[in-house]
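Novice: task: produce atomic coordinates for the following.
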Amino acid sequence: MITLDTVTSSKDGTTITYHRLGTGPGLVLLHGAMQTGHSNIELAQALSTDFTCYVPDRRGRGRSGPAGPDYGLQREVEDLDALLTATGAHHVAGVSSGAIIALRTALARPELRKVVAFEPPLDIDGSNPTGWLDRFDREIAAGRIPAALVTGMRATRMGPPIFNVMPRALLELLTAMMVKNQDKAANGGEPTFRDLAPTLHNDAQIVAETSGDLEVYGAVSAEVLLLGGTKSPAYLRSALTALQRVLPRARRVDLAGLGHSATSNAAMRGNPERVAEEIRRFLTTP
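Specialist: Reported below is the predicted structural model:
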């Protein structure tokens, strides 16, 4: 059974809504960019036989409160810290930008025992620059959602290789058609790209805030599973390699044939059962 509950972030009073399911030790699943908690609900279901899974909507998304005027990495860390305190969970699995938040929370919360970091998009020596944000923000402000999505997709290298050579006008047209079709098919479960597009700014802000500070993760005391897919962009795989050198208690698993969407629900090209196998193995190994 899946239930809904809320926790209040202690610093600014923002309400964070989360799904709860399963039985066993507590595990928070923290989603990444262009997602809400529902985007990883099938991963939570696959883990729910062994863990009590808490799956929040990060601030500014889904049922949770707004990002707020003082949004930044610190607010996200405060939200996760409040959820961990309220639930008593000692494990976190973070996806993409959610993995950055999980690792930074581990720095602030030494009692966190184990962290799964799925492809944190760290900017290491310019590997993931965020200079595209100005253009993205202008397109969002003008209501040009497809154009903004194309800007973000190209910058983060999340589309297939052909997207890099396809004329931008054609790519925007195809994206507009995709957004329109998704709007028609929306069923109140999976979030739509139109709804989530503005939140991509927040995820890029987290990347920008943590650019160039790789060495701070050397102070993480939690055990960390660095998880990624062999089909993901090179800069994400390189970030895992860099973290592997710095983190004092880390192991790494590369999921053959999977990409950055691996943790997502099956309808979004994810493989939650495969990802759950590795998370379960890591969390249950003494």
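Novice: from here on, contacts and neighbour counts on C-alpha atoms
Specialist: Noted.
Novice: and residue 33, which of the three is it?
Specialist: Classification of residue 33 using DSSP: H, G, I helix; E, B strand; the rest coil returns coil.
Novice: kindly report the same for residue 216.
Specialist: helix.
Novice: quick one: end-to-end distance for stretch 56-71.
Specialist: Terminal residues of stretch 56-71 are spaced 17 Å apart (C-alpha to C-alpha, to the nearest Å).
Novice: now do stretch 132-149
Specialist: Terminal residues of stretch 132-149 lie 12 Å apart, using C-alpha to C-alpha.
Novice: helices of this structure, start to end?
Specialist: 41-47, 73-87, 97-108, 133-141, 145-156, 168-185, 193-196, 200-209, 234-246, 272-284 (DSSP state H).
Novice: how close does the residue nearest to the spatial centre of the chain get to residue 136?
Specialist: Centroid-nearest residue in the chain: residue 32, 1.6 Å away (criterion: C-alpha atoms, centre = their mean). Residue 32 sits 18 Å away from residue 136, taking C-alpha to C-alpha as the criterion.
Novice: and if you look at residue 50?
Specialist: In terms of C-alpha to C-alpha, residue 50 sits 41 Å off from residue 136.
Novice: neighbour-wise, which of the two wins?
Specialist: residue 136 (23 against 17; other C-alpha atoms under 10 Å).
Novice: residues touching that one, list them.
Specialist: For residue 136, the contact set (C-alpha atoms under 8 Å, 6 or more residues apart in numbering) comprises 148, 149, 151, 152, 201.
Novice: recalculate using a threshold of 7 Å.
Specialist: By C-alpha atoms under 7 Å, 6 or more residues apart in numbering, residue 136 lies in contact with 148, 151, 152.
Novice: picking up where we left off before, ok, which of the helices of the chain comes nearest residue 127?
Specialist: helix 234-246 (5.9 Å; C-alpha to C-alpha).
Novice: so that closest one versus helix 145-156, what angle?
Specialist: Interaxial angle, helix 234-246 versus helix 145-156 (axes from the mean of the first three to the mean of the last three C-alpha atoms, to 10 degrees): 50 degrees.
Novice: alongside the first, I'd like the structure of this one:
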Amino acid sequence: MAGTTSADGTLISYDRTGTGPALILVLGAFNDRGAGAALAERLSSDFTVYNYDRRGRGRSGDAPGSGVDQEIDDLSALLAEAGGNALVFGYSSGAVLALRAAARGLPITRLAVYDPPFLVNGSTPAYWTALADRIDALVADDRRGDAVELYQTRGVGMPEEVVVQLRGAPFRPALEAMAHTLAYDARALASPADLPATVSIPTLVLHGVDGPPVLSGATQAVAQALPNGEYLGLVGQTHDLVPEVLGPVLCDFYGGALTAGQRGRLT
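Specialist: The predicted structure is shown next:
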């Protein structure tokens, strides 16, 4: 484990594995770097992979008033740590954060995003901002469990009965520990509608075709709006990260081209 210091002095911890071009993983809500460990291992034969804890999670620090700007600063610090520029892979809300960083002009050379929940189900930036404010209020009242369940239902779209069943899950304390960071995710998703059109670097939008249907339209809309974007639907995949499937696709994309067989799976 290593670390770098963000612009506001916050320590951002990461694991660095492998050799080759630098590749940074930006994970989503409820994720620390443990969620990306298997994918990092799969990619480490081709890349130097930086798998980090976003601020407020795992072993990374945090600071009052953190939000999108500070998280983009964190990624900027990692890019400097990686040599000044890097490939980036973003997952779920981390995918939208990565898009926002690319739009800000961070030195990302090629970007792949998996299931970016961009303005899903008719939601608006105002919807996500209001959700973030409600999460902040619940955390301030020490109602972290309620904040977790609010994001699960209003952010992720999980059915109420499933949320209730998960209250006793062994990983529930870990979710509550990072409950305050859910406001960071919600504010990342409060992105302007023209965000994809402002990202000019080569970008691959991946979608797990057998995952939540609401993400199908969102991912295709992002790909269509990107000036230099491609869309790849992964048949048989859900919203979960499966290294055996993602590894070959990412290697080919970051190398400059998808194979004819992979393009045949475009939907």
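Novice: TM between them?
Specialist: The TM-score (TM-score structural alignment, normalised by the length of structure 2) is 0.85; 253 aligned residues with a C-alpha RMSD of 2.4 Å.
Novice: by neighbours, which of the contacts of residue 136 of structure 1 wins?
Specialist: Among those, residue 148 has the most neighbours (other C-alpha under 10 Å), with 26 neighbours.
Novice: residue 196 of structure 1 versus that one, what's the distance?
Specialist: 11 Å.
Novice: same deal with residue 233 of structure 1?
Specialist: For residue 233 of structure 1, the distance to residue 196 of structure 1 - C-alpha to C-alpha - is 22 Å.
Novice: what does residue 220 of structure 2 align to in structure 1?
Specialist: Under the alignment (TM-score structural alignment), residue 220 of structure 2 maps onto residue 241 of structure 1.
Novice: how many residues are close by that match?
Specialist: 13.
Novice: trace residue 204 of structure 1 over to structure 2, please.
Specialist: Using TM-score structural alignment, the partner of residue 204 of structure 1 in structure 2 is residue 186.
Novice: for that match, what are its contacts?
Specialist: Per C-alpha under 7 Å, 6+ apart, neighbours of residue 186 of structure 2: 128, 129, 131, 132.
Novice: do the same with residue 172 of structure 1
Specialist: Per C-alpha under 7 Å, 6+ apart, neighbours of residue 172 of structure 1: 146, 147, 150.
Novice: the last one matches what in structure 2?
Specialist: The reference is to residue 150 of structure 1. Applying TM-score structural alignment, one finds that residue 150 of structure 1 aligns to residue 149 in structure 2.
Novice: who's in contact with stretch 221-240 of structure 1?
Specialist: Here stretch 221-240 of structure 1 makes contact (C-alpha under 7 Å, 6+ apart) with 106, 110, 112-122, 127-128, 157, 249-260, 282.
Novice: which of those residues count as buried?
Specialist: If you count burial by 16 or more other C-alpha atoms under 10 Å, the buried members of the contacts of stretch 221-240 of structure 1 come out as 106, 112-122, 128, 157, 250, 252, 254-255, 258-260, 282.
Novice: strands - which of those land there?
Specialist: Secondary structure from DSSP state E places 114, 115, 116, 117, 118, 250, 252, 254, 255 of those in strands.
Novice: columns distance to residue 178 of structure 1 on top of those residues, output as a markdown table?
Specialist: Converted to a markdown table, those look like this (distance: C-alpha to C-alpha, whole Å):
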| residue | distance to residue 178 of structure 1 |
| --- | --- |
| 114 | 38 |
| 115 | 35 |
| 116 | 32 |
| 117 | 30 |
| 118 | 27 |
| 250 | 39 |
| 252 | 35 |
| 254 | 30 |
| 255 | 28 |
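Novice: now the two most distant members of those residues.
Specialist: 114 and 255 (19.5 Å).
Novice: can you pull the buried residues of stretch 273-286 of structure 1?
Specialist: Neighbour counts over stretch 273-286 of structure 1 (16+ other C-alpha under 10 Å) mark 273, 275, 276, 278, 279, 282, 283 as buried.
Novice: closest to residue 170 of structure 1 among those residues?
Specialist: For the buried residues of stretch 273-286 of structure 1, the minimum distance to residue 170 of structure 1 (C-alpha to C-alpha) is 34.3 Å, reached by residue 275.
Novice: show me the contacts for the residue lying closest to that closest one once chain neighbours are set aside.
Specialist: Sequence neighbours aside, residue 263 is the residue nearest to residue 275 of structure 1 in space, at 6.3 Å (criterion: C-alpha to C-alpha, 6 or more residues apart in numbering). If you count contacts by C-alpha under 7 Å, 6+ apart, residue 263 of structure 1 has them with 40, 43, 270, 271, 272, 275.
Novice: identify the residue spatially nearest to the fifth one, adjacent ones excluded.
Specialist: Okay, so that is residue 272 of structure 1. Among residues not flanking residue 272 of structure 1 along the chain, residue 43 sits closest, at 4.6 Å (C-alpha to C-alpha, 6+ apart).
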